[in-house]
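Visitor: this is the structure alone, sequence omitted:
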């Protein structure tokens, strides 16, 4: 019986994040998701509750080591500015690479200062997005 080839499982080490086309080489974590808002529908002569998609909300987080103040400054100067994020996963042993473009990104906060003496400084950026995600490249067998 054939199963999953373990070497084809994607290693997050080969993930990268681009913000407005610039590689964020110091960022080590990316999570982007769409959440679906389902409404309940009750139909006559049917005990089973049905569901209808009412809306979609996009959000995410990028996280990594603090190296510069560029993003903090850009968001502080214009909190309503929108950005574009491209997430790329390109493990050389995988079946291919995945790139997903997220347009109209708006950061929900600006982590101006967060450090502890004797520790590496990391920063986390939470965001929402209004545009539809675009699969530039997708992994398929």
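Guide: Received the coordinates, thanks. Remember, it's a predicted structure, so these values are computed and weren't measured experimentally. Residues are numbered from 1 along each chain as shown.

Visitor: make it CA atoms for all contacts and neighbour counts henceforth
Guide: Will do.

Visitor: now the strands for this protein?
Guide: Secondary structure of the chain (DSSP state E): strands at 15-19, 22-23, 27-41, 50-65, 83-89, 98-107, 122-129, 134-137.

Visitor: the last one packs against which elements?
Guide: By that I understand strand 134-137. Applying 3 or more CA pairs under 8 Å, 6 or more residues apart in numbering; DSSP states H and E, we find strand 134-137 packed against strand 98-107.

Visitor: surely residue 19 and residue 88 touch.
Guide: No - with contact defined as CA atoms under 8 Å, residue 19 and residue 88 do not form a contacting pair (11.5 Å).

Visitor: more neighbours: which of these two?
Guide: Using other CA atoms under 10 Å as the criterion, residue 19 and residue 88 rank with residue 88 on top: 21 against 15.

Visitor: wait, what's in contact with the more buried one?
Guide: 15-17, 97-100 (CA atoms under 8 Å, 6 or more residues apart in numbering).

Visitor: could those residues go into JSON lines alongside neighbour count and distance to residue 135?
Guide: Converted to JSON lines, these look like this (neighbours: other CA atoms under 10 Å; distance: CA to CA, whole Å):
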{"residue": "15", "neighbour count": "19", "distance to residue 135": "15"}
{"residue": "16", "neighbour count": "20", "distance to residue 135": "15"}
{"residue": "17", "neighbour count": "24", "distance to residue 135": "14"}
{"residue": "97", "neighbour count": "19", "distance to residue 135": "11"}
{"residue": "98", "neighbour count": "18", "distance to residue 135": "8"}
{"residue": "99", "neighbour count": "19", "distance to residue 135": "6"}
{"residue": "100", "neighbour count": "18", "distance to residue 135": "5"}
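
Visitor: let's bring in a second one:
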């Protein structure tokens, strides 16, 4: 099968919900699994074997600064030593693609909090890195 350019998913149709609230200001999301493995030698082979021993979920949420949403949600908790956890729902639903993808990230913990960052004549963009401990697939795009 050859590639149909109309079926390539465009991030323009991505949306994000933070704890059930649509973040209209979001313009990017990335979430990854870092697979942790142990290596061990195998007799008679030059290539070691590997066994999965765990995983770590990391990500980054990008959004336009339009309000103090994250500062309000976690600013005071950080000062008390609380590690608040959230849910992030990512949806990518390009109408010309083969389907939509929705993934819920659970037990999300932000790694830092941008209190202030601005520069004259520059759009206010924020990147908020996070970790997550669980995820659930709601919709996946099946191979054609």
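Guide: Thanks, I have it. Being a predicted model, the structure only gives us computed values, none of them experimental.

Visitor: name the nearest residue to residue 140 of structure 1, ignoring sequence neighbours.
Guide: Distances taken as CA to CA, 6 or more residues apart in numbering place residue 95 nearest to residue 140 of structure 1, at 6.7 Å, with adjacent residues excluded.

Visitor: wait, what's in contact with residue 54 of structure 1?
Guide: 36-39.

Visitor: tell me the one of the residues you listed nearest residue 83 of structure 1?
Guide: residue 36 (22.6 Å; CA to CA).

Visitor: and residue 133 of structure 2, what pairs with it in structure 1?
Guide: Alignment note: residue 133 of structure 2 maps to residue 130 in structure 1; criterion TM-score structural alignment.

Visitor: give the burial count for that match, as a bare number.
Guide: 15.

Visitor: ditto for residue 124 of structure 1
Guide: By other CA under 10 Å, neighbour count at residue 124 of structure 1 equals 18.

Visitor: I'd say it and residue 63 touch.
Guide: Yes - applying CA under 8 Å as the test, residue 124 of structure 1 and residue 63 come out as touching, 4.3 Å apart.

Visitor: related to what we said a few turns ago, which stretch among the strands of structure 1 comes nearest residue 7 of structure 1?
Guide: Once the strands of structure 1 are compared by CA to CA, strand 83-89 is nearest, at 14.6 Å.

Visitor: the closest one vs structure 2, mean deviation?
Guide: Here the mean offset of strand 83-89 of structure 1 against structure 2 after fitting is 0.4 Å, by mean CA distance after the TM-score superposition for structure 1.

Visitor: where in structure 2 does that strand align, residue-wise?
Guide: Going by TM-score structural alignment: strand 83-89 of structure 1 matches residues 86-92.

Visitor: in the matching stretch, what counts as buried?
Guide: For stretch 86-92 of structure 2, burial by neighbour count (16 or more other CA atoms under 10 Å) applies to 87-92.
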